[in-house]
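**Q** this is a predicted model, with the sequence first.
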Amino acid sequence: MDDPRAQLERERQRTIERLASLTEDFDKVVAASRDSNADDEHDPEGSTIAFERSQLGALAEQAQRTLTEIDAALARVATGTYATCERCGRSISAERLQARPVVRTCIDCASGR
């Protein structure tokens, strides 16, 4: 398995870049709606500016939550508890951590076994 810290740092950087891009897109949509006289709320031909704003806002919130989870995983790496299930205390498999580096529980606890 790749070094967990390095993997998480790469994922953190990608998430920061994605969040910045989403924030920029959100700001553009808001600016466009301010500069436009169009009544997009009643335009049957496309999505509304409000919908686009809502969608971009939700994606940005999701990216922020991901960033928070990555930071929590990095903290677990620092304390030596990264590969330990928070529920049962057993090891989390390397395969599970490789697939989902921010997980906090082993597969048994995640599946309710």
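**A** In hand now; what should we look at?
**Q** from now on I want contacts and neighbour counts done on CA atoms only, so please keep to that.
**A** Will do.
**Q** mind listing what's buried in the strand or helix carrying Q13?
**A** Using DSSP states H and E, Q13 maps to helix 4-35. Neighbour-count burial for helix 4-35 flags 4-5, 8, 11-12, 15-16, 18-19, 22-23, 25-26, 29, 33 (criterion: 16 or more other Cα atoms under 10 Å).
**Q** return the distance of it from the chain's centre.
**A** Taking Cα atoms, centre = their mean, to the nearest Å, the mean C-alpha location of helix 4-35 is offset from the chain mean by 10 Å.
**Q** need the contact list for C85.
**A** S91, I92, R104, T105, C106 (Cα atoms under 8 Å, 6 or more residues apart in numbering).
**Q** below is an additional structure, to be compared with the one above:
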Amino acid sequence: MDDEALRAERARTAARLAALRGDHAEVVAASRDTNADDEHDPEGATIAFERAQIETLARQAERHLAEVDAALARVADGSYGVCERCGRPIAPERLEARPTARTCVSCPAVG
């Protein structure tokens, strides 16, 4: 994956994070504006569950965004595609499947 593809991935992730934050704000506002006892509603998920689910997805998006930013930093300093453990090249197939990979396939199993 090249710099341009990583930047596109970053843009997609940032947009997803913004949408999740908007969804979270809507759920919080909805819970503030209602007097319903959703904790005992047998018909669906509770507002607390929905809020927690959105928060979890947002944290995952934040972590992925940080990983993409780190990959872009490696592109900038010339170390992208080089295993951080053994110094060998990371297989292009691995980078295609996991563009933020820091290690080659054999190294994560070590240690």
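**A** Right, received. Where do you want to start? Just so it is clear, the structure is predicted and the values come from calculations on it, not from any experiment.
**Q** mind checking the TM-score on these two?
**A** Once the chains are laid over each other, their TM-score by TM-score structural alignment, normalised by the length of the second structure reads 0.96; 111 aligned residues with a Cα RMSD of 1.1 Å.
**Q** picking up where we left off before, of the contacts of C85 of the first structure, select the buried ones using a ChimeraX command.
**A** Applying 16+ other Cα under 10 Å to the contacts of C85 of the first structure, the buried members can be selected in ChimeraX as follows:
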select :92,104,105,106
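**Q** of the contacts of C85 of the first structure, which are reproduced in the second structure?
**A** Checked against the second structure using both residues aligned by TM-score structural alignment, their matches' Cα atoms under 8 Å, those keep these contacts: S91, I92, R104, T105, C106.
**Q** tell me the SS of the residue of the first structure most remote from its centre?
**A** Ranked by distance from the centre of the first structure (Cα atoms, centre = their mean), the top residue is N37, with 34.3 Å. Under DSSP: H, G, I helix; E, B strand; the rest coil, the three-state class of N37 of the first structure is coil.
**Q** and the aligned partner of it in the second structure, how far from I47 of the second structure?
**A** Aligned by TM-score structural alignment, N37 of the first structure pairs with N35 of the second structure. Taking Cα to Cα, to the nearest Å as the measure, N35 of the second structure falls 12 Å from I47 of the second structure.
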